[in-house]
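Chemist: no sequence on this one, just coordinates:
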């Protein structure tokens, strides 16, 4: 695992400033503590920070072909590089190292952009072909590895694995994007292709950029082009589906055990990580190291994890953690470079740090919920869609919507009495209804927290539109697939994989999720709904595979999220929360209504409502404003402090 940076100046014969390149790379030292390398020539500079995993002596980067005509700076792992090597050697290519990086170089010279379809792994890379005068930037299919880029005001463009590296450039403005601020408040992350900064973009998963050295330096950057998309329709049920999935998973796990350094696995005690650990322990020739972290007051997964570890003879490490979420909110910007609202990032960072004391690589169970329909919201969405088909749209928009408005919130009542959200979702169409189930701060409450100037600056921006667009790409008769497809292109890369990459890289740990092998994803999403969700229980086929691998108590246990309960901290320390949300950073920004922020804190402190998620996101945003000092000039029609 590594960090990459680069400067590209079309139309220029000057060598990019080496000091800029080194400053960018130094900002990624945590991603690659084992060494740094640079390549500089007219119009191009590439930098690399290395975390050595495979071919420790021969994999230094940037790496060139034997004739020096093609150069690459690469972050990730290509799991099928040995198979690619055999195919390329048969075609006449000669390799000088055992590194997976070199396989990409030869694949490019053999197949051009078509090489991306052949790469199985997680990756973000920059590849320069001097003879063609082209720079290829590419990102893996699911978005496991990040890549940010921008067009520089002084000409040319820059790219890097993390936002922080780009912000070291002296000509880069930190102008906030109001739409990205609202997206963060709505979803808890800023979805690609945008970042919190107006001038910096994310290369979307499964996309590439192809740039030409002869283009005018001031010409707009081309739009990214897709080379992969998740399935949009369901296939017929495969014969021996469980056996087929089992073989795919074994192959994926076997591929991800490739390492020349110590390797282990996270073990949460659930079906996803438990299945991965069971398969890895079965394949591995030595006892597998496993890691579990428990937190007081949260659902403790350690007992079930211990059962799995004992059943498969792993070298198990379990610890008890604790977290100060009010202070942790201040540190999120340093880790993520922009506001990030999933508070499970705090315990995830803790378990990554624990694992890093023992190993350099860890397998994870990430992706199982998205690929095999494990989230409870999928069950609700399919039920709601069935009801929608029974009720005329006019009736839903009038009678059901009216009932939803009249129904009390009943936040503290038993779940079966809290029907306001369900009625509201039923009154909406399918995409908008699903958006409400993933939205962290619903539209009416979110807009109420914003200042009048901020509401004006949003100019009708609607975070739900991307969900409508994505779900419309799928078979309209497959509501479960529509929801999964939306998550694969939004929540998975924007939240889950961002969380895993930044927290693991913060401690120089590489994490590999076998359930996100593109072949497994294609197989899982294409399954008929009944093989994924049945009787209100998700991951049906995955559970069938896991049946012979895991203790029965694990298979029957309810799903648990990996997060502490944060509401009690915000309640007992309400004066601190109030001081931060009503303090200088938030008020000077002009983005928020102070009276509404304080009201939110007070309602939570007095037990009148549970605003845990909203308060966490607002504290994270306050920490971002305080530490990153973004440029707010010209963002709002007029800067105002409301409700003071």
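Modeler: That came through, no problem. Since the model is a prediction, treat every value here as computed from it, not as a measurement.
Chemist: alpha carbons only for contacts and neighbour counts from here, please
Modeler: OK.
Chemist: correct me, but residue 481 touches residue 370?
Modeler: No: the pair residue 481 and residue 370 does not pass the contact test of C-alpha atoms under 8 Å, sitting 9.9 Å apart.
Chemist: more crowded one of the two?
Modeler: More crowded of residue 481 and residue 370, by other C-alpha atoms under 10 Å: residue 481, with 29 against 25.
Chemist: check contacts around the more buried one.
Modeler: Counting by C-alpha atoms under 8 Å, 6 or more residues apart in numbering, residue 481 touches 232-234, 474-475, 525, 529.
Chemist: after the helix or strand where it lies, next one along is what?
Modeler: Using DSSP states H and E, residue 481 maps to helix 479-489. The helix or strand immediately downstream of helix 479-489 is helix 491, counting by DSSP H and E.
Chemist: centre of the chain versus that next one, how much separation?
Modeler: In terms of C-alpha atoms, centre = their mean, to the nearest Å, the centre of helix 491 is set 7 Å apart from its chain centre.
Chemist: what about residue 126, helix or strand, and which?
Modeler: Judged by DSSP H and E, residue 126 forms part of strand 121-129.
Chemist: how close does the residue lying closest to residue 165 once chain neighbours are set aside sit to residue 559?
Modeler: Nearest residue to residue 165 in three dimensions, chain neighbours excluded: residue 24, at 4.4 Å (C-alpha to C-alpha, 6 or more residues apart in numbering). According to C-alpha to C-alpha, to the nearest Å, residue 24 and residue 559 sit 41 Å apart.
Chemist: Between these two, point out the one with more neighbours.
Modeler: Remark: of residue 24 and residue 559, residue 24 carries more neighbours, 30 against 14, as counted by other C-alpha under 10 Å.
Chemist: quick one: what helix or strand has that one in it?
Modeler: helix 18-26.
Chemist: Residue 74 too?
Modeler: Using DSSP H and E, residue 74 sits within strand 70-78.
Chemist: Let me know the angle separating that strand from strand 121-129.
Modeler: 180 degrees (axes from the mean of the first three to the mean of the last three C-alpha atoms, to 10 degrees).
Chemist: Touching the helix or strand just after strand 70-78 from outside, list them.
Modeler: The helix or strand immediately downstream of strand 70-78 is helix 81-90, counting by DSSP H and E. Here helix 81-90 makes contact (C-alpha under 8 Å, 6+ apart) with 95, 100, 103, 106-107, 110, 119.
Chemist: The structure to be compared is supplied as follows:
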């Protein structure tokens, strides 16, 4: 696990600025504190920070082939590298190391752009082939590892694991993309391929970018996608047996390490299944860690303890205070662009705890998306059955009207809160799911923005992100459709971003067995009825784990990593919220309606409404403006200024 960065001249072979490259590389020291190196030649500069995991003695980067004509920098792990080495040696390639990095170099020589099809793992890498005058960049299928890039006006391309490396170059324009702001306030993150800055992009998961010097720069190309065929005919027992076999293989591959290894153990189904599988593959006790909360409403540590005792793991637990909000500015600096998932706080803490004892940790991330575990999936399917009972020509105008005229009654008993139901019935499936995923929902999101900012948006809505992915899903199965959308949006933009930044802040490598692409592909062949039955999410997954885990872990209500935002904003963070939203740089942008900000602050403080999620989203945007941009006010788009 490492940090990579670099510069590439897309037009000619100008000499790269070594001082700038060194500055970019130094900005990601936390991603690889063990070693740091750069490679410079005409038109190319690569930088690398190393966290030594595999081939500790000889796996330094940037790494080249025998004659130095192909150079690579790589972040991640190629789990099947031991299988590929003899195949490449048989084809005549000579290896100087035992690292998975060198497999990329020779894989490129042997298979060209198709090399990524042979790699099983999490990866982001860039390579330069001098003989072909070709720059190649790739990102893993599930988007576990990040890759940012920008093409400057003068023809230089910048890339890096984190946006901060690009920002250190000095040539990146930092004017904010209004469409990215809309996506952030809708989703809590800026969706791929956009970044918060107009000039920078994220390379989307399962994509490559090939640039031949002096030729027009093409768009990134997709090399992989998951297809929900749902046609496999297996019983619950047969599916469970096959799942245990595939999970064991995935976990085994991710236990390859030359440094101390362990696992996160939250007490949920996914992390518990990973730990149980690790215990079956290891002769030594598994190292596990979890965090607890003093507030029982948020505390899962008792369930983690059940699993730890059953498998006699070396278990460590640390308690996080209920008012652990001192990380706000730290998180803003870590993420480089606005990021609003408040579970980033406990994630940061559990990574901090794990790094005290191990360098590599396995997690259960990806299980909900793959196996159908979210409560919102069940609610969406209930709504879909209701929507299907009436033709759209009748349903949309009827329930659209009722949704507009029926009063909002959050204070009333649930049976009288019909406004949300009416509104949901009037929407399409994609529109309804987008609405359920929004951090700041309509009409509040529209009320937040000024008229000038809306003009800059030009009618753009973050809903288009969901519609774009839905158009590629190639399925009309209600569950498969939203699983596909989540795999390309929430899993990448929220979960993977959160875990990557939080873990690498502590120089910790996190591996995700439930995101193994071969496992994901196989589960996508199974009928949705095996994943979600009535109120039982992850149905066949839980059944498959019954021999390994107690029912109290498998069938308890899902909790998740939560923090008490509502109470914070009425108590210890009250003054900070007022100062940030009503007097800080957010207002100086000219993008936000002060009256709306004042109204939601007042309503939340008095208890008239719970605006904790919108307030956190706004607070983190303010922290981004101050911490990541390092200025008192954000740059205002030219159209708004005009």
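Modeler: Nice, thanks for sending it over. Remember, predicted model here, so these are calculated numbers, not experimental data.
Chemist: returning to that earlier point: wait, the residue nearest to residue 165 of structure 1 sits on residue 170?
Modeler: No: with contact defined as C-alpha under 8 Å, residue 24 of structure 1 does not reach residue 170; the gap is 10.8 Å.
Chemist: quick one on the thing from earlier: and the contacts of helix 81-90 of structure 1, which of them are buried?
Modeler: By neighbour count, with 16 or more other C-alpha atoms under 10 Å, the contacts of helix 81-90 of structure 1 hold 95, 100, 103, 106-107, 119 as buried.
Chemist: ok, residue 232 of structure 2 - contacts?
Modeler: Contact analysis of residue 232 of structure 2 by C-alpha under 8 Å, 6+ apart lists 525-527.
Chemist: Show me what it lines up with in structure 1.
Modeler: Under the alignment defined by TM-score structural alignment, residue 232 of structure 2 corresponds to residue 236 in structure 1.
Chemist: before we move on, which element is that match in?
Modeler: Using DSSP H and E, residue 236 of structure 1 sits within no helix or strand.
Chemist: State the distance from the aligned partner of residue 570 of structure 2 in structure 1 to residue 377 of structure 1.
Modeler: Using TM-score structural alignment, the equivalent of residue 570 of structure 2 in structure 1 is residue 571. In this view, residue 571 of structure 1 and residue 377 of structure 1 are 28 Å apart by C-alpha to C-alpha.
Chemist: and if you look at residue 531 of structure 1?
Modeler: For residue 531 of structure 1 relative to residue 377 of structure 1 (C-alpha to C-alpha), the value is 17 Å.
Chemist: And residue 387 of structure 1, by the same measure?
Modeler: The value you get for residue 387 of structure 1 to residue 377 of structure 1, if C-alpha to C-alpha is used, is 15 Å.
Chemist: ok, now residue 303 of structure 1?
Modeler: Distance from residue 303 of structure 1 to residue 377 of structure 1, by C-alpha to C-alpha: 27 Å.
Chemist: What of residue 66 of structure 1?
Modeler: Residue 66 of structure 1 is 52 Å from residue 377 of structure 1, by C-alpha to C-alpha.
Chemist: With neighbour numbers in mind, choose between the two.
Modeler: Set side by side, residue 66 of structure 1 and residue 377 show more neighbours around residue 377, with 15 against 10, by other C-alpha under 10 Å.
Chemist: Please identify the helix or strand for the more buried one.
Modeler: Applying DSSP H and E, one finds residue 377 of structure 1 within helix 376-390.
Chemist: Beyond that helix, next helix or strand please.
Modeler: helix 393-395.
Chemist: mean distance, that following helix to its aligned residues in structure 2?
Modeler: Comparison of helix 393-395 of structure 1 with structure 2 after fitting gives an average deviation of 1.8 Å (mean C-alpha distance after the TM-score superposition for structure 1).
Chemist: With adjacent residues omitted, what lies nearest to residue 603 of structure 2?
Modeler: With C-alpha to C-alpha, 6+ apart as the criterion, residue 603 of structure 2 has its nearest non-adjacent residue at 5.4 Å, and that residue is residue 609.
Chemist: Check residue 119 of structure 2 too.
Modeler: residue 78 (6.1 Å).
Chemist: and the gap between the one you found and residue 103 of structure 2?
Modeler: From residue 78 of structure 2 to residue 103 of structure 2 the distance is 8 Å (C-alpha to C-alpha).
Chemist: circling back: for the residue nearest to residue 165 of structure 1, what are its contacts?
Modeler: So residue 24 of structure 1 contacts 5, 160, 164-166, 168-169 (C-alpha under 8 Å, 6+ apart).
Chemist: Kindly report the same for residue 69 of structure 1.
Modeler: 129-131.
Chemist: Just give me the closest of these to residue 425 of structure 1.
Modeler: Among the contacts of residue 69 of structure 1, residue 129 lies closest to residue 425 of structure 1 (C-alpha to C-alpha), at 51.3 Å.
Chemist: so who does that closest one touch?
Modeler: 69-71, 135.
Chemist: try residue 106 of structure 1
Modeler: 65, 88, 93.
Chemist: and the residue nearest in space to the middle of structure 2, which of the three is it?
Modeler: The residue lying closest to the centre of structure 2 (C-alpha atoms, centre = their mean) is residue 496, at 2.6 Å. Under DSSP: H, G, I helix; E, B strand; the rest coil, residue 496 of structure 2 falls in the helix class.
Chemist: which one in structure 1 is aligned with it?
Modeler: In structure 1, the residue paired with residue 496 of structure 2 is residue 497, using TM-score structural alignment.
Chemist: what's the matching range in structure 2 for stretch 446-464 of structure 1?
Modeler: Stretch 446-464 of structure 1 covers residues 445-463 of structure 2 once aligned (TM-score structural alignment).
Chemist: Contacts for the matching stretch, please.
Modeler: Contacts of stretch 445-463 of structure 2 (C-alpha under 8 Å, 6+ apart): 178-179, 182-183, 185-187, 431, 434, 590-593, 596-597, 637, 639-640.
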